[in-house]
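In: what's the 3D shape of this:
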Amino acid sequence: MGGQDIKDALGRNIKFFRAHRQLSQADLAERAGISITFLSTIERGLQFPKAETLFCLSRGLEVEVYELFKGEIVLDDETKKLLDRFSGDITKNVVQALEAVYKQYEI
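Out: Next comes the predicted model:
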């Protein structure tokens, strides 16, 4: 499975969850903090978002990040490595954000 297949599956899943939650592209884009144009290119499989954007999209859709990749996808070794990297990036971003909050509010 190539990178384009992953982009296409991600786009289909985002569109599915968005429609299921009766959200417009504008609604989800606002929730995720991205432009409508960027969301549209992701849904059409033309671009792959950064890990932070995936996290924001999943929060906006009220699903876990991994659910955005569900489907009839059989992951090859290269794809598994890519997803592991994104998972690590997401974890790193969340930890950094929590540390900033702790520091700001002296928790």
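
In: From here on, just use CA atoms for contacts and neighbour counts.
Out: Noted.

In: hang on, residue 9 packs against residue 71?
Out: Yes - judged on C-alpha atoms under 8 Å, residue 9 makes contact with residue 71 at a distance of 7.4 Å.

In: Looking at those two, which has the bigger crowd around it?
Out: Of the pair residue 9 and residue 71, residue 9 is the one with more neighbours under other C-alpha atoms under 10 Å, namely 21 against 11.

In: Contact partners for the more buried one?
Out: 45, 69, 70, 71, 73 (C-alpha atoms under 8 Å, 6 or more residues apart in numbering).

In: Please apply the same query to residue 4.
Out: residue 45.

In: and it, how far is that from residue 17?
Out: For residue 4, the distance to residue 17 (C-alpha to C-alpha, to the nearest Å) stands at 20 Å.

In: quick one: the biggest helix by length in the chain to chain centroid distance?
Out: Counting by DSSP state H, the longest helix found in the chain is helix 77-105. Chain-centre distance of helix 77-105: 12 Å, with C-alpha atoms, centre = their mean, to the nearest Å.

In: I have a second one here; can you model it like the first so I can compare?
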Amino acid sequence: MDDFGRLLGERIRSFRKRKGLSQEELAHRATFSTSFISDIERGIKSPTMESMYKISTALDISLEELFIKFQPIKKTPEGELVDSIIRKVNNLPMKELQSVNSILELLVNFRAR
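Out: Have a look, this model is predicted:
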């Protein structure tokens, strides 16, 4: 499959993991087989718009969120560090993302004093 299908599959996997769902749970919620979800996530199958709608509904996100892509960050030392942070937190479950966010808020608030 093309890069778009692979990237879409990666985004679906990322959202699924953030929500703490297994492929089986997502498949059940979206009324698909587990193998179909697996094939989409690996970029083997290309979902229809209806399938993407069912998946986004099962993930409790909008269709638009599936297609939003991070803006490229300039390759400065700061940009490289931001890229590194994003890669590290990208597939964390929601609970862990909330913890990371709380820690970042504490750091930002402390620095603002």
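
In: And the TM-score between these chains?
Out: Superposed pair, TM-score by TM-score structural alignment, normalised by the length of the first structure: 0.62. Supporting alignment: 71 aligned residues with a C-alpha RMSD of 1.5 Å.

In: Walking through the first structure, point out its helices one by one.
Out: Going by DSSP H, the first structure shows helices at 3-20, 25-32, 36-43, 51-61, 77-105.

In: buried set for the first one?
Out: I take that to be helix 3-20 of the first structure. Neighbour-count burial for helix 3-20 of the first structure, counted by 16 or more other C-alpha atoms under 10 Å, picks out 6, 7, 8, 9, 10, 11, 12, 13, 14, 15, 17, 18.

In: Could you do the fourth one as well?
Out: For helix 51-61 of the first structure, burial by neighbour count (16+ other C-alpha under 10 Å) applies to 51, 52, 53, 54, 55, 56, 57, 58, 60, 61.

In: Show where that helix falls in the second structure, residue numbers please.
Out: Using TM-score structural alignment, the residues of the second structure aligned to helix 51-61 of the first structure are 49-59.

In: That stretch: average distance to aligned residues in the first structure?
Out: Following superposition, stretch 49-59 of the second structure is found to deviate from the first structure by 0.5 Å on average (mean C-alpha distance after the TM-score superposition for the first structure).

In: roughly how far is that stretch from the heart of the chain?
Out: 14 Å.

In: likewise stretch 98-113 of the second structure?
Out: 23 Å.

In: Trace residue 14 of the second structure over to the first structure, please.
Out: Match for residue 14 of the second structure (TM-score structural alignment): residue 16.

In: Can you tell me how far the corresponding residue of the second structure for residue 71 of the first structure is from residue 61 of the second structure?
Out: Under the alignment (TM-score structural alignment), residue 71 of the first structure maps onto residue 69 of the second structure. Counting by C-alpha to C-alpha, the gap from residue 69 of the second structure to residue 61 of the second structure is 15 Å.

In: what's the answer for residue 83 of the second structure, then?
Out: From residue 83 of the second structure to residue 61 of the second structure the distance is 24 Å (C-alpha to C-alpha).
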